[in-house]
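1. With the input below, show me the fold.
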Amino acid sequence: MTPVTVDQGDSPIVLGLPHTGTFVPDTVAANLNDNGRKLADTDWHIDRLYEGLLDGATIVRANFHRYVIDANRDPQETSLYPGQNTTTLVPLTDFDGRDIWETPPTAAEIDARRHAFHAPYHAAMQAELDRLRARHGVAILYDCHSIRSRIPYLFDGTLPDFNIGTNMGATCAARIETATTGICEAAIAYSTTLNGRFRGGWTTRHYGKPDKGIHAIQMELAQSTYLTNQAPPWTYDNTKAAVLRPLLTKILTNLAALAPTLGGKS
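-> Below is the predicted model:
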């Protein structure tokens, strides 16, 4: 299994899929406990949800599971949300705070996974953003995520449907943030927040450098918007998805249309 799959397109839009992969090497799986082997914290079916929404979009997809190593965490293990419950570069618990390992990985094992999985994913991401910036003068990374809408260990209450993250406006031009938020807020069947519990993971924060011609925005969807139930077997709900997909298409289409107005790289 290759660590990353890239589908190249000619649009200035890159879709990042860091958490849809379910591959776990046998040597890693052997050290997971029964809870860990459920792989419950997957961004279930996000690749299917976004498939075919924007002609010409480039897709960078991690094939490995986040329990192997999390492609959306700082490789130097700096916390994204200091003082709050979160998971680490190689998670030790699931999103409910429960252990996932019979034998937790050693520092050497984490370092090996960093080189074997995390680094190739981000090398591919950087290459695609550079390629499209060279072609268009600008590239926009739209990082695709989903999560259960109720996880008391991570946040209080029920998560909004659309959770937009730009690290308080630092990772993209204001027009990108405004356009995305406006489309979501106009969809009265859904709830929306900007830079709430999720302000953008390491991917968004690392690549989002508007002054260098690369803009990044994260969309964290509540899984209730497109799954039948937010529990095993994590069934994709075609009826829900049929309502949601046109809104996501509108977002991506608007971002692609904005790209030529954002100016070239410095």
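
2. can we go C-alpha only for contacts and neighbour counts from here?
-> Will do.

3. right, and Arg113 touches Ala71 too?
-> No - the criterion here is CA atoms under 8 Å, and Arg113 misses it with Ala71 at 10.6 Å.

4. need the strands for the stretch 101-250 of the chain, in chain order.
-> 139-147, 162-165, 192-194, 214-222 (DSSP state E, counting those that start in this stretch).

5. Now those strands in TSV, please, with extra columns for distance to Asp130 and mean neighbour count.
-> Supplementary listing: the strands of the stretch 101-250 of the chain in TSV, determined by distance: least, CA to CA, whole Å; neighbours: other CA atoms under 10 Å:
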stretch	distance to Asp130	mean neighbour count
strand 139-147	8	25
strand 162-165	22	25
strand 192-194	27	20
strand 214-222	9	26
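
6. okay if I get these as a markdown table plus distance to Gly21?
-> What follows is the strands of the stretch 101-250 of the chain, written out as a markdown table (distance: least, CA to CA, whole Å):
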| stretch | distance to Gly21 |
| --- | --- |
| strand 139-147 | 12 |
| strand 162-165 | 21 |
| strand 192-194 | 26 |
| strand 214-222 | 16 |
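
7. ok, Ala16 to Gln126 distance?
-> You called it Ala, but residue 16 is Gly. As judged by CA to CA, to the nearest Å, Gly16 and Gln126 stand 11 Å apart.

8. State the helix or strand in which Pro75 lies.
-> Element membership for Pro75 (DSSP states H and E) is empty, with no helix or strand holding it.

9. List the contacts of the longest helix seen in the chain.
-> Across the chain, the helix with the greatest residue count (assigned by DSSP state H) is helix 238-258. For helix 238-258, the surrounding residues in contact (CA atoms under 8 Å, 6 or more residues apart in numbering) are 11-13, 49-50, 53-54, 140, 175-176, 179-180, 183-184, 187, 225-227.

10. Now list the buried members of those.
-> 11-13, 49-50, 53-54, 140, 176, 180, 183-184, 225-227 (16 or more other CA atoms under 10 Å).

11. Following up with a second sequence; could you model it the same way so I can compare the two?
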Amino acid sequence: MNLFEVVRGDSPVILGQPHGGTHVPDAIAPRLNDTGRALADTDWHIARLYAGILVKATIVRSNVHRYVIDANRDPSGVSLYPGQNTTGLCPLTDFDGQDIWREGQAPSGDEIDARREAYHAPYHAALAEELARVKARHGCAVLYDCHSIRSRIPFLFEGTLPVFSIGTNDGASCAARVQCATSDPCLKAEGMDAVVNGRFKGGWTTRHYGRPDENVHAVQMELVQRAYLEAEASPWTYSADVADPTREVLGAVLANLDRLARSGELL
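-> You can find the predicted model right below:
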């Protein structure tokens, strides 16, 4: 099992996919309890959802499940959302606040350090390498981080999420034109709703790599799973009929970003 995959393209756009993997190493899997083994917080079928939408995009995809280590968390363990419920670098609970480890089996501090070096660091080394390569070729790079989540998770947020939650760290991780190119198709999509910098402002990936003054722009798209699954519950079945209208909007977003980055307007 490869820990991560890189598919190189010649677009200025890079798709990050840190949470679609379901691999749990053999030494770790037996330590998860029944709740943990369900892997319910996976970004289910995220690779399939984005497949072929922007065929020239580079993709950096983790195959390791977020319960092993979360590739979109600060490697220091600092919370991205101080004062709010969230999950950490090596989560102890699922998104519903339920324990995921068998009693006495949660990772220790030393083990978290080891997992960070084994799984988190290599993924981000690959991502950083691709950003440098793309920027060298085009003069700029746009990192579009692909995520999905259930619509309702009371432990993390009140109410129901809109279809599209766009995070740019309150505008700090990208140029205003990049934010608009991402949000405009979502805000105009018929029968779908969207928010910019709402509950989700972008994870560590967006905040760490987004340096618009250095011509590297980062955006996180948190998409609700009702927009492409048959149901937001096991067995988490992908539905082409549900997904196709969503893919059209995502296609418009990525086409906008590709066109904007190629235009020279971000230099």
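
12. More neighbours: Arg113 and Ala71 of structure 1, which one.
-> A side-by-side neighbour count of Arg113 of structure 1 and Ala71, using other CA atoms under 10 Å, places Ala71 first with 28 against 18.

13. so the more buried one touches Pro120, yeah?
-> No - using CA under 8 Å as the test, Ala71 of structure 1 is too far from Pro120 to be in contact (9.8 Å).

14. how long is stretch 115-125 of structure 2 from one end to the other?
-> Terminal residues of stretch 115-125 of structure 2 lie 15 Å apart, using CA to CA.

15. what stretch of structure 1 does it fall on?
-> Structural correspondence for stretch 115-125 of structure 2: residues 113-123 of structure 1, per TM-score structural alignment.

16. same deal with stretch 137-144 of structure 2?
-> Per TM-score structural alignment, the counterpart of stretch 137-144 of structure 2 in structure 1 is residues 135-142.

17. Determine how far the matching stretch lies from the middle of the whole chain.
-> Computed by CA atoms, centre = their mean, to the nearest Å, the chain-centroid distance of stretch 135-142 of structure 1 equals 17 Å.

18. Also stretch 62-78 of structure 2?
-> Centroid displacement of stretch 62-78 of structure 2 relative to its chain, using CA atoms, centre = their mean, is 11 Å.

19. Also stretch 195-212 of structure 1?
-> Average the C-alpha atoms of stretch 195-212 of structure 1, do the same for its chain, and the two points are 11 Å apart (CA atoms, centre = their mean).

20. corresponding residues in structure 2 for it?
-> Residues 197-214 of structure 2 are where stretch 195-212 of structure 1 lands when matched by TM-score structural alignment.

21. measure the matching stretch end to end?
-> With CA to CA applied, stretch 197-214 of structure 2 spans 22 Å between its terminal residues.

22. Mean deviation, the longest helix of structure 1 versus structure 2?
-> With mean CA distance after the TM-score superposition for structure 1, helix 238-258 of structure 1 departs from structure 2 by a mean of 0.7 Å once superposed.

23. Now do that helix against strand 214-222: the angle between them, please.
-> When axes from the mean of the first three to the mean of the last three CA atoms, to 10 degrees is applied, the directions of helix 238-258 of structure 1 and strand 214-222 differ by 160 degrees.

24. what's helix 238-258 of structure 1 aligned against in structure 2?
-> The counterpart of helix 238-258 of structure 1 in structure 2, counting by TM-score structural alignment, spans residues 240-260.

25. Which position in structure 2 pairs with Cys184 of structure 1?
-> So, by TM-score structural alignment, Cys184 of structure 1 is matched to Cys186.

26. tell me the contacts of its match?
-> Neighbouring residues of Cys186 of structure 2 by CA under 8 Å, 6+ apart: 164, 192-194, 249-250, 253.

27. buried subset of these?
-> Using 16+ other CA under 10 Å as the burial test, the contacts of Cys186 of structure 2 include 164, 194, 249-250, 253 as buried.

28. show me the residues around the aligned residue in structure 2 for Asp55 of structure 1 that make contact.
-> The pairwise alignment with structure 2 assigns Asp55 of structure 1 to Val55, based on TM-score structural alignment. For Val55 of structure 2, the contacting residues are Gly9, by CA under 8 Å, 6+ apart.

29. Now do the buried residues in the match of stretch 195-212 of structure 1.
-> Taking 16+ other CA under 10 Å as the basis for neighbour counts, the residues of stretch 197-214 of structure 2 that come out buried are 199-207, 209-212.

30. Mind checking which of those land in helices?
-> Counting by DSSP H, the members of the buried residues of stretch 197-214 of structure 2 that fall within helices are 204-207, 209.

31. Distance to Leu3 of structure 2 for those residues - can I get that in CSV?
-> Output for those, formatted as CSV (distance: CA to CA, whole Å):
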residue, distance to Leu3 of structure 2
Trp204, 19
Thr205, 18
Thr206, 21
Arg207, 23
Tyr209, 21
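
32. ok, and for the longest helix of structure 1, which residues are buried?
-> By 16+ other CA under 10 Å, the buried positions in helix 238-258 of structure 1 come out as 241, 244-245, 247-252, 255-256, 258.

33. same check, this time on stretch 260-267 of structure 2
-> Buried residues in stretch 260-267 of structure 2, counted by 16+ other CA under 10 Å: 260-262, 266.

34. Tell me where the stretch 51-200 of structure 1 has helices.
-> Listed in chain order, the helices of the stretch 51-200 of structure 1 (DSSP state H, counting those that start in this stretch) span 107-113, 119-136, 174-186.

35. Tabulate these in CSV, adding columns for distance to Asn63 of structure 1.
-> As requested, the helices of the stretch 51-200 of structure 1 are arranged in CSV below (distance: least, CA to CA, whole Å):
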stretch, distance to Asn63 of structure 1
helix 107-113, 13
helix 119-136, 9
helix 174-186, 27
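
36. so which of those gets nearest Asp43 of structure 1?
-> Comparison of those against Asp43 of structure 1 by CA to CA identifies helix 119-136 as nearest, at 16.6 Å.

37. what separates the closest one from the chain centre, distance-wise?
-> Using CA atoms, centre = their mean, the distance from the centre of helix 119-136 of structure 1 to the centre of the chain it belongs to is 16 Å.

38. now do stretch 223-243 of structure 2
-> 17 Å.

39. again, but for stretch 65-85 of structure 1
-> Going by CA atoms, centre = their mean, where stretch 65-85 of structure 1 is centred and where its chain is centred differ by 12 Å.

40. what's that stretch in contact with?
-> Applying CA under 8 Å, 6+ apart, the contact partners of stretch 65-85 of structure 1 are 18-24, 28, 36, 39, 41-42, 62, 88-91, 110, 113-114, 117-118, 121-122, 153-154, 201-203.
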